[in-house]
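J.: turn this into a model:
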Amino acid sequence: MRDSGEFDVSSALLDWYDRHARAMPWRVAPADRAAGVMPDPYRVWLSEVMLQQTTVAAVRDYFMRFTNRWPTVQALAAAPDDQVMGEWAGLGYYARARNLLKCARVVADDYNSQFPDTYDALLKLPGIGPYTAAAISAIAFDRPETVLDGNVERVMARLYDIHDPLPGSKPLLKSKATVLTPVTRPGDYAQAVMDLGATICTPKSPACGICPVRDPCASRVAGTQAELPRKSPKKPKPTRYGHVYIAQGDNGALLLERRPDKGLLGGMLGWPGSEWTDAPAEVPPFPSDWQVLPSEVRHTFTHFHLILRIWTATLPADRPQDDLIIMDKHAFRPSDLPTVMRKAYDLWRST
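T.: Okay, the predicted model is just below:
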């Protein structure tokens, strides 16, 4: 068998990408790029931030709404926080939205609204880590940086039949990916290898028969491709509990709170509630005959499961607390709530 050094993996992937590149609203097609059309760094950056731990299918509509409403980094930088957080609601991992605004404002204020074009400079921006810096510098600026996401890790593990488990094997997988990253068309290559992992070298039932790099794939020859990449066992997620309090006035106004900037759901609107712990205390925002709903909210975050009890009462005429928000029913949009809070709202409305 020829090894990957004798088989030009990069050229094979680029040839395949020229024919089979996925169409995405933030992507410049390979034919257009060959004609001199370069991607908009703003759109590349926005898509990469949205795609962190989120699927392409989930991101498309959000990306279109964001870019229709804020077509440039200047427009996003000038947007009110509440509007941006509201548009982000439902996409999850809300620290990304806070860093999105921070980054847009740094680029607008300190870089004359022009994204820096090198990995090291991009890495200094808020919310941009090693993967995102590599992806932007490669895709937007055609720099030969090594892009390593889950799809690329899987392709490398199978191509070289690497059985060391993730996450410990990341440095080895990156070293293999670096060797294959070409100087010519690195932006297209980065998208090609990600597309390969997303459409052919998939986690389950990889389509090896139509893979453009099947010949040098060591795991295909060994018959181990379905086992790779191996992953270290995950610790079981703990379950936390909490209380949320939904109060509505006779005029339809609702009682809400703005969550602290730091922590889960930072800066988002939500219902007043308790801490999320093993045994949370009941902390209603005002004295009343609070009634608990028979249904509970069940939601899973990255590191834990959450179960919330929902309490309801009538909102009094006097303002309960200065730090809470009384929102007119015409100004309230359920879509502005993060998913876990919207689940509570939907259960309350259904009772």
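J.: okay, CA-based contacts and neighbour counts for the rest of this
T.: OK.
J.: ok, residue 180 touching residue 7?
T.: No - using C-alpha atoms under 8 Å, residue 180 makes no contact with residue 7, being 10.7 Å away.
J.: those two: which is more packed in?
T.: For residue 180 versus residue 7, the count of surrounding residues by other C-alpha atoms under 10 Å is larger for residue 180: 19 against 13.
J.: what helix or strand does the residue lying closest to that one once chain neighbours are set aside sit in?
T.: Of all residues not flanking residue 180 in the chain, residue 10 sits nearest, at 6.1 Å (C-alpha to C-alpha, 6 or more residues apart in numbering). Secondary structure from DSSP states H and E places residue 10 in helix 9-20.
J.: contacts for the helix or strand following that helix, please.
T.: For helix 9-20, the succeeding helix or strand toward the C-terminus, using DSSP H and E, is helix 30-34. Helix 30-34 is contacted from outside by 17-18, 21, 188, using C-alpha atoms under 8 Å, 6 or more residues apart in numbering.
J.: now do the helix or strand following helix 30-34: which elements does it pack against?
T.: Where DSSP H and E defines the elements, the next helix or strand beyond helix 30-34 is helix 41-51. Here helix 41-51 touches helix 56-69, helix 95-110, helix 130-141, going by 3 or more C-alpha pairs under 8 Å, 6 or more residues apart in numbering; DSSP states H and E.
J.: and this one, please, so the two structures can be compared:
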Amino acid sequence: MTSSTPDGVVPANHPVDSDDSDPSFSATLIAWQRQHGRHGLPWQQSREAYRVWLSEIMLQQTQVSAVIPYYQRFLNSYPTVFALAAAPVEDVMEHWSGLGYYTRARNLHQCAKQVVEKYQGQFPADPALLQELPGIGRSTAAAITAFSYGTVAAILDGNVKRVFARVFGIAGYPGSKPVEDLMWKRAQALLPSEGIEAYTQGLMDLGATLCTRSKPRCQQCPFQNRCVAYAEGRAAELPTRKPPKAQKEKQAVMLLLQHEHQILLERRPPTGIWGGLLSLPELDGMQDCSDERVSVDAQMVALRQRASQFGDISAMHVLPVVIHAFTHFKLHILPVQVLLDKRHALVAEDDHRWLDIRQAEEYALPAPIKNLLVSVGAQASFAFD
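T.: As a prediction, the model looks like this:
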């Protein structure tokens, strides 16, 4: 394909003059991608912008193998941007459950609504306009328009940064502004005058299949003969890793309210972690952990008071701590099992659901909560029948 763009669309970020321009790089990459790159992924079978956008958002910080079933399930439920925009956000969040980084799902829904309202369901071919929409950054906007419309625009995701750092010997942490600015300059200068789809896909494929973070397959790389990292034996050093930073730790006390074989779930607020998903009721929100982690015993009065809102308590048990790691912090979940003789009518029925704990595997829940419920439901000590 050529770099033709829709009428009135100016190719974005196209290099004019730069010391970093290198036509042989794009030519080599395009030829490699057409022969050895990935061509059978579900989202590659259509240039429809909606499908391309959906795949690019899902692929942010997520492996292809994990994305494929979610992508197919989303298309089955929401075949068009109009269907997605019209869906309740709770349904969208449940479809996303398990894929992680839940802000993406909320932005996905908001973006669909804006595309319908502002652009009558047609995604813009101009990356600058796409960047104004929720959840779409500079690199994602470029990828969407390149694959959908042939717009010439530079991408710079994690895979591309790794390829550039090694091939061109760029030292320094790629997440720092000076290094990232340098890489954006090179990304723009290397853009081809034609074949933007194969070039963009080639950068992604090279980083995902050959120039991997560990154990790169240098012998099969089309740039082996010009790669600085390979020549200098620095593939393990580049790209430079992020400087270590102490990971924050937080704790949350959660109630596992059980009446016979049913468990009470509560819908979380729309913002924050697991926004919009069903989870276990939480006591006073998450707190930063100090050296002396707050004891559940010290909060038992407050726990009992909170639990009594939902029914008559027969027993309370503290279960083992569940630890779940997020990108920026580690969460210690302190689950307290509360057995109820009788349950009360709920004030907010829409925000609470009684569900069978024996079917927890089927519910759209945050991963650590689902694992906890599956474990509890399988324990012989909870013989319901």
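J.: switch the helices and strands packed on helix 41-51 of the first structure over to JSON lines; also include distance to residue 154 of the first structure.
T.: Below are these laid out as JSON lines (distance: least, C-alpha to C-alpha, whole Å):
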{"stretch": "helix 56-69", "distance to residue 154 of the first structure": "17"}
{"stretch": "helix 95-110", "distance to residue 154 of the first structure": "25"}
{"stretch": "helix 130-141", "distance to residue 154 of the first structure": "15"}
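J.: which one, of those, ends up nearest to residue 350 of the first structure?
T.: Closest to residue 350 of the first structure of those is helix 56-69 (C-alpha to C-alpha; 25.8 Å).
J.: what about the strands in the second structure?
T.: 248-259, 262-267, 278-279, 287-288, 311-318, 322-325, 329-343, 352-356 (DSSP state E).
J.: looking at these, which is buried most?
T.: strand 278-279 (a mean of 25; mean count of other C-alpha atoms under 10 Å).
J.: how many other residues sit next to residue 220 of the second structure?
T.: 10.
J.: that one matches what in the first structure?
T.: Under the alignment by TM-score structural alignment, residue 220 of the second structure pairs with residue 210 in the first structure.
J.: ok, now which ones touch that match?
T.: Residue 210 of the first structure neighbours (C-alpha under 8 Å, 6+ apart): residue 200.
J.: residue closest to the middle of the second structure?
T.: Residue closest to the mean C-alpha point of the second structure, counted by C-alpha atoms, centre = their mean, is residue 101 at 4.2 Å.
J.: now it: how far from residue 77 of the second structure?
T.: Separation of residue 101 of the second structure from residue 77 of the second structure (C-alpha to C-alpha, to the nearest Å) stands at 21 Å.
J.: before we move on, what about residue 334 of the second structure?
T.: Here residue 334 of the second structure is placed at a distance of 35 Å from residue 77 of the second structure (C-alpha to C-alpha).
J.: same deal with residue 276 of the second structure?
T.: Distance, residue 276 of the second structure to residue 77 of the second structure, using C-alpha to C-alpha: 18 Å.
J.: which one of those two has more residues nearby?
T.: More crowded of residue 276 of the second structure and residue 77, by other C-alpha under 10 Å: residue 276, with 23 against 14.
J.: give the equivalent position in the first structure for the more buried one.
T.: Aligned by TM-score structural alignment, residue 276 of the second structure pairs with residue 267 of the first structure.
J.: residues contacting that match?
T.: 85, 98, 258-261.
J.: just give the nearest non-adjacent residue to the equivalent of residue 197 of the second structure over in the first structure, would you?
T.: Under the alignment (TM-score structural alignment), residue 197 of the second structure pairs with residue 187 of the first structure. Leaving out its chain neighbours, the residue that sits closest to residue 187 of the first structure by C-alpha to C-alpha, 6+ apart is residue 139, at 4.0 Å.
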